[in-house]
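J.: With the input below, show me the fold.
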Amino acid sequence: MHTWDPDRYLTFADERGRPFVELVARIGAGEPRTVVDLGCGAGNLTRLLVDRWPGARVVGVDSSAEMVERAAGVGGVTAELGDIREWARRGRAEGGQGRPDEEADVLVTNAALQWVPGHLDLLPSLVGRVADGGWFAMQVPGNFEEPSHTIRRDLAAEPDYAEHTAGVAAPDAHDAATYLTVLQDLGWQVDAWETTYLHVLEGQDPVFTWVSGTGARPTMQALPPELRPRFEAEFRARLREAYRADAQGRVVLPFRRVFVVAHRP
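T.: This is a model prediction of the structure:
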């Protein structure tokens, strides 16, 4: 099992936070009673939900104990340790029938579902926990064919590393049209779109710093200590070649994001 480092994750907090802000801006809820953030991470973005709906009970759920500990210190947020799959199924009557006992008026999941294999099949259960008239909003990365991911996959598959990295957790997601179709078929009103951000990063090996806090972290943690430094050095070198710095030391990281905001009539 890999663990998450809140400090490393928050290195580029502004860039990681912008999609969340733009996602939440499209939610039309007025005065929700319960707002849930699935995959809340360190809670720094969940705090924005408290500011948006100060009268609501705001709950942050994350499977990382390190992240939940950090989120628990965020004012106005009730932080819970939990798995997204378990949360989706929790509170239903025996046999999986009926509506859950506790419903969310607003359910947000930002940059989390890509870590849940088969999450497309989980969507009916997730949105089933949203109250009538409620809102569901999700955002996932859509950049898995960019060098930041393909380099990691190719390097991890090399003979020196493959036996350690085989089957390790890796993110994946679908395009906006796929999510739109699934939710429309469930009777929801759906707004779906995609955006490619051009993040201008600075510092030493900034793309490595970015990916080592998210998509590459499980792969790197799967390696034994004697192999990890060599893997990291080669990973850094290949990323530097793929994302070359300009004369001022700036690196541009294109990052495609997929957004969905849906309303239950």
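J.: From here on, just use CA atoms for contacts and neighbour counts.
T.: OK.
J.: what's the distance between the residue sitting nearest the centre point of the chain and residue 138?
T.: Nearest to the mean C-alpha position of the chain, counting by Cα atoms, centre = their mean, stands residue 111 at 1.7 Å. Residue 111 is 8 Å from residue 138, where distance means Cα to Cα, to the nearest Å.
J.: And for residue 195?
T.: Distance, residue 195 to residue 138, using Cα to Cα: 13 Å.
J.: Looking at those two, which one has more neighbours?
T.: residue 138 (23 against 13; other Cα atoms under 10 Å).
J.: and the residue lying closest to the more buried one once chain neighbours are set aside, which of the three is it?
T.: Using Cα to Cα, 6 or more residues apart in numbering and skipping the chain neighbours, the partner closest in space to residue 138 is residue 109 (4.8 Å). What DSSP: H, G, I helix; E, B strand; the rest coil gives for residue 109 is strand.
J.: quick one: contacts for residue 109?
T.: By Cα atoms under 8 Å, 6 or more residues apart in numbering, the residues touching residue 109 are 37-40, 137-139.
J.: rerun at 6 Å
T.: By Cα atoms under 6 Å, 6 or more residues apart in numbering, residue 109 lies in contact with 37-38, 138.
J.: and the closest residue to residue 150 other than its chain neighbours, how far is that from residue 197?
T.: Nearest residue to residue 150 in three dimensions, chain neighbours excluded: residue 144, at 7.2 Å (Cα to Cα, 6+ apart). Note on residue 144: its distance to residue 197, by Cα to Cα, is 14 Å.
J.: Proceed likewise with the subsequent sequence, for comparison:
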Amino acid sequence: MSVHNPAWDPAQYLRHAGHRARPFADLLARVPALPGDRPRIADLGCGPGNVTALLADRWPTAHITGYDNSPAMLDKAVVDHQGPTPGGGRLDFTPADVRTWTPAEPHDLIVSNATLQWVPGHPDRFADWVAGVRPGGTFAFQVPGNFSAPSHRLMRELARSARRRDLLADVLRHEDAVLAPEAYLERLTGLGCAADVWETTYIHLLAGEDPVLDWVKGTGLRPVLTALADDPAAREEFLTEYRAALREAYPAGPHGTPFPFRRIFAVATKEA
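T.: Here you go, the predicted structure:
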């Protein structure tokens, strides 16, 4: 959910669905029991809905709504996941912009997975979201913490090159896209929550040719691909240079390509 509204490709995003879902499962494992017998849950930035569906596994009676501003992602989510859940709950999806979304009713859980890094100033929204959580309820999120990693640094360097600067210099996020874990802890405790904040670096072992490029094509590279959509030659030139740089930064091993990926987690629970 970028200011630049990159075009999203659900099929490309889901090519690494297993690796992308693991941090969400690790986040949910730290969410405590919810106060409602039939919890009301919001998933901010639900994407194609594959991880939103995990919420129904954890809370079978919940009414869960996934929010996103990508029509392509929402269409995929609706087709694959919308409707009654086996435990008697419901899963639905609706358009919304996380930059302005505010809960219209009390929620037991507001959760966001790998979305808030696209929202400039997202910590300023925490007060509204925590206010929309019931006593004893939880606000929880996970964001990438890898903006200084070669995958992102090399992307920015190519975008800032002299011949691309005018078109691409401002489309990519920088290291300040997310806060340090300590800063998130301070923000959330300052709102009266009991906060659990941590970070994890996953070492994903990716298969296939140029798998790191394939990964970022589904997420971080989307603003560049969108900006160059009308100039196939410039797009291919960028990808050729970026591919070569990634091969050097992430050399393939005998069993695949190791891809370290740092993520930051926060679980903030209101006093009951």
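J.: Quantify their similarity with the TM-score.
T.: Overlay of the two chains. TM-score (TM-score structural alignment, normalised by the length of structure 1): 0.92; 253 aligned residues with a Cα RMSD of 1.3 Å.
J.: on that earlier part again, lining up the contacts of residue 109 of structure 1 with structure 2, which overlap?
T.: Shared with structure 2 under both residues aligned by TM-score structural alignment, their matches' Cα atoms under 6 Å, the contacts from those are 37-38, 138.
J.: Identify, from the residues you listed, the entry nearest to residue 224 of structure 1.
T.: Closest to residue 224 of structure 1 out of these is residue 38 (31.1 Å), distances taken as Cα to Cα.
J.: which residues touch the corresponding residue of structure 2 for that closest one?
T.: Using TM-score structural alignment, the equivalent of residue 38 of structure 1 in structure 2 is residue 44. Residue 44 of structure 2 sits next to 67, 112 when contact means Cα under 6 Å, 6+ apart.
J.: got it, and residue 134 of structure 1?
T.: Contacts of residue 134 of structure 1 by Cα under 6 Å, 6+ apart are 105-106, 263-264.
J.: and the gap between residue 13 of structure 2 and residue 148 of structure 2?
T.: Residue 13 of structure 2 sits 22 Å away from residue 148 of structure 2, going by Cα to Cα.
J.: quick one: which of these two has more around it?
T.: The neighbour comparison of residue 13 of structure 2 against residue 148 (other Cα under 10 Å) goes to residue 13, with 19 against 13.
J.: what's around the closest residue to residue 228 of structure 2 other than its chain neighbours, how many residues?
T.: In space, and not counting its chain neighbours, residue 228 of structure 2 is closest to residue 235: 5.3 Å by Cα to Cα, 6+ apart. Residue 235 of structure 2 has 16 neighbours, counted by other Cα under 10 Å.
J.: Aligned against structure 1, show me the partner of residue 235 of structure 2.
T.: Structural alignment (TM-score structural alignment) places residue 235 of structure 2 against residue 228 in structure 1.
J.: What separation do you get for its match and residue 220 of structure 1?
T.: 7 Å.
J.: And residue 28 of structure 1, by the same measure?
T.: For residue 28 of structure 1, the distance to residue 220 of structure 1 - Cα to Cα - is 40 Å.
J.: if you count what's nearby, which of these two comes out ahead?
T.: Legend: neighbour count by other Cα under 10 Å for residue 28 of structure 1 and residue 220, higher for residue 220 (23 against 13).
J.: Distance from the chain centre to the helix or strand that contains that one, please.
T.: According to DSSP states H and E, residue 220 of structure 1 maps onto helix 217-222. The chain centre lies 17 Å from the centre of helix 217-222 of structure 1; the measure is Cα atoms, centre = their mean, to the nearest Å.
J.: again with stretch 43-51 of structure 1
T.: On Cα atoms, centre = their mean, the centre of stretch 43-51 of structure 1 falls 15 Å from the chain's centre.
J.: And stretch 107-119 of structure 2, by the same measure?
T.: On the basis of Cα atoms, centre = their mean, stretch 107-119 of structure 2 sits 8 Å off its chain's mean C-alpha point.
J.: ditto for stretch 134-151 of structure 1
T.: Counting by Cα atoms, centre = their mean, stretch 134-151 of structure 1 comes out at 8 Å from the chain centroid.
J.: How about stretch 233-249 of structure 2?
T.: 24 Å.
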